[in-house]
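**Q** predicted model and sequence below, questions to follow.
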Amino acid sequence: MRVAVLGASRNTGKAFVEQAIEKNLQITILARSPDKLPFTEEQLSKIRVIKGDALIKEDVAKTIEGADIVLCSLGAKIEGLSISGDIGVEETGVKNLIETIKEANAVTAPRLIMVSSTGVNGNYDVPYVCRLFYSLLLTKPHQHKQVAEHAIKNSGLPYTLVRPALLTNGKLTKTYRADFGVCGYTVSRNDVAHFILEQCVLANKFINASPSIAY
């Protein structure tokens, strides 16, 4: 199986790539600075790296060519109460993905898997005590994720929108809960990557669905 990854240089995308190469999947990633990728030499030997930018359509096209699944793990960097990085990058990245896939006009289109967030489509999957925090800090990033989600849902392409609770750098536990409407406080990036790999990719579940994931 061939998987293309946008946003592989850090966080959930990085964790997914590390776990996916252990399953011998064919992984292609897009990176602005290939020389700064946080992977070992052994890991890099198992990854196809395309130098480029998710904001450039031609670079996206090179990355996803021949892919069965495309994972979009783009987004702003959120640490504590601060937000940095390319806020809104997922909106443009998803637009480029959809246009590129449709222009390729392949017999079978790849499935788009996007790492989104709880609270993007309402508060039903956000604990009550966290809702003020979400509204104060995450309104802007969530607006961009909502646009990206809407574009994917209306693209006519097969998709999965993964909505994790507040992300941590915790260890892989494999004891998370994942389904539509799951409500919880946190989940590690390693466990989100595990869910995407094991359930969404390898088990081919949650097609055209929007599962939330939390402990």
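**A** Here it is on my side, so go on.
**Q** contacts and neighbour counts: CA atoms only from here.
**A** Will do.
**Q** ranges for the strands of this structure?
**A** Using DSSP state E, the strands of the chain run over residues 2-6, 26-31, 47-51, 69-72, 77-79, 82-84, 111-115, 159-164, 166-168, 177-179, 186-188, 212-214.
**Q** give the contact list for L166.
**A** 117-118, 185-187 (Cα atoms under 8 Å, 6 or more residues apart in numbering).
**Q** included below, for side-by-side comparison, is a second structure:
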Amino acid sequence: MNIAILGASGRVGRQITGHALENGHTVTVLARNPDKLIDLIGSGGQLKIVEGNALETGALLQALNGADAVVSALSTDGGSVLSESFPLIVETMSQLGINRLVAIGTAGILDSRSEPGLLRYQSSESARKLTRAAEEHHAALRILETSELDWTLVCPTYLPDGPAEGGYRIERGYLPENGTRITTGDTALFAYSQLFSREYSKARVGIAY
């Protein structure tokens, strides 16, 4: 499979890139700092690095061209990266005839159990006082919901660095009850697996231990 990955140098994106290469896929990554990914060359598969970012239409076209599926592990970067890049990503994928997108979201945009009709970040379920990051992920969600893409949003709760531990739980639309954390390792493994599954097509998936 030809896989394009955005945010490949991040905590989760780098691990997804590693899994794809280890399994012999052709991977094209879009990176502002290609040097951060040079060490992955030769780890299996074929790695192509396009220098640029997801706000540059030309760079997106180059990185996504020929892909069978796209992974977005972009973070908010404390700004408006998601709300600005997702319209470009959707437009570029549509232009190139790519349908499948797996993206990393946040548990804040899952549905609230205690306050139906609200998302977790809008409800008392969230302990976070600052909602800027969740609002950015919500903006990306709204863009996906109005698109024709076959998308899956993997929504982890508290996300410490760490290897895959296994035994995690997943739930469509909600954070698994009493879920408090999930490692970057298990988040990456689950997200990678969704490239080969349509079980959660056009859905948000909560993931936690």
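**A** Cool, the structure landed. As the structure is a computational prediction, the values presented were derived from the model and not from experiment.
**Q** TM-score of the superposed pair?
**A** Once the chains are laid over each other, their TM-score by TM-score structural alignment, normalised by the length of the second structure reads 0.86; 199 aligned residues with a Cα RMSD of 2.2 Å.
**Q** as JSON lines, the strands of the first structure with distance to Q19 of the first structure would be great.
**A** Shown next, in JSON lines, are the strands of the first structure (distance: least, Cα to Cα, whole Å):
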{"stretch": "strand 2-6", "distance to Q19 of the first structure": "12"}
{"stretch": "strand 26-31", "distance to Q19 of the first structure": "11"}
{"stretch": "strand 47-51", "distance to Q19 of the first structure": "12"}
{"stretch": "strand 69-72", "distance to Q19 of the first structure": "14"}
{"stretch": "strand 77-79", "distance to Q19 of the first structure": "22"}
{"stretch": "strand 82-84", "distance to Q19 of the first structure": "26"}
{"stretch": "strand 111-115", "distance to Q19 of the first structure": "16"}
{"stretch": "strand 159-164", "distance to Q19 of the first structure": "17"}
{"stretch": "strand 166-168", "distance to Q19 of the first structure": "17"}
{"stretch": "strand 177-179", "distance to Q19 of the first structure": "18"}
{"stretch": "strand 186-188", "distance to Q19 of the first structure": "14"}
{"stretch": "strand 212-214", "distance to Q19 of the first structure": "18"}
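**Q** show me what T152 of the second structure lines up with in the first structure.
**A** Using TM-score structural alignment, the partner of T152 of the second structure in the first structure is T160.
**Q** show me the contacts for its match.
**A** 111-114, 200, 206-211.
**Q** what about the longest helix along the second structure, distance to the chain center?
**A** Longest helix of the second structure, by residue count under DSSP state H: helix 81-96. In terms of Cα atoms, centre = their mean, to the nearest Å, the centre of helix 81-96 of the second structure is found 13 Å from the chain centre.
**Q** tell me the angle that helix makes with strand 2-6.
**A** When axes from the mean of the first three to the mean of the last three Cα atoms, to 10 degrees is applied, the directions of helix 81-96 of the second structure and strand 2-6 differ by 160 degrees.
**Q** show me what helix 81-96 of the second structure is packed against.
**A** Applying 3 or more Cα pairs under 8 Å, 6 or more residues apart in numbering; DSSP states H and E, we find helix 81-96 of the second structure packed against helix 57-64, helix 132-145.
**Q** in this structure R32 of the first structure contacts G52, no?
**A** Yes. Using Cα atoms under 8 Å, R32 of the first structure is in contact with G52, at 4.9 Å.
**Q** closest one to T173 of the first structure out of the contacts of T160 of the first structure, please.
**A** Using Cα to Cα, C200 comes nearest to T173 of the first structure of these, at 17.5 Å.
**Q** before we move on, the earlier item: more crowded one of R32 and G52 of the first structure?
**A** G52 (19 against 15; other Cα atoms under 10 Å).
**Q** residue in the second structure matching that one?
**A** In the second structure, G52 of the first structure lands on G52 (TM-score structural alignment).
**Q** how close does that match sit to T106 of the second structure?
**A** Distance from G52 of the second structure to T106 of the second structure, counting by Cα to Cα, to the nearest Å: 25 Å.
**Q** how long is stretch 169-182 of the second structure from one end to the other?
**A** In stretch 169-182 of the second structure, first residue to last residue: 9 Å (Cα to Cα).
**Q** okay, buried residues for that stretch please.
**A** Within stretch 169-182 of the second structure, the residues that count as buried by 16 or more other Cα atoms under 10 Å are 170-176, 179, 182.
**Q** what would the helices and strands packed on helix 81-96 of the second structure look like in CSV with distance to A164 of the second structure and mean neighbour count?
**A** Converted to CSV, those look like this (distance: least, Cα to Cα, whole Å; neighbours: other Cα atoms under 10 Å):
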stretch, distance to A164 of the second structure, mean neighbour count
helix 57-64, 28, 19
helix 132-145, 24, 19
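**Q** got TSV for these, with distance to A4 of the second structure too?
**A** Shown next, in TSV, are these (distance: least, Cα to Cα, whole Å):
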stretch	distance to A4 of the second structure
helix 57-64	6
helix 132-145	18
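**Q** quick one: which of those is nearest E165 of the second structure?
**A** Nearest of those (Cα to Cα): helix 132-145, 26.0 Å.
**Q** that closest one: average distance to aligned residues in the first structure?
**A** Using mean Cα distance after the TM-score superposition for the first structure, helix 132-145 of the second structure ends up 0.7 Å from its aligned counterpart in the first structure, as a mean over the superposed pairs.
**Q** returning to that earlier point: give the PyMOL command for selecting the buried subset of the contacts of T160 of the first structure.
**A** Of these, the buried ones go into a single PyMOL selection, burial set by 16+ other Cα under 10 Å:
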select buried, resi 111+112+113+114+200+206+207+208+210+211
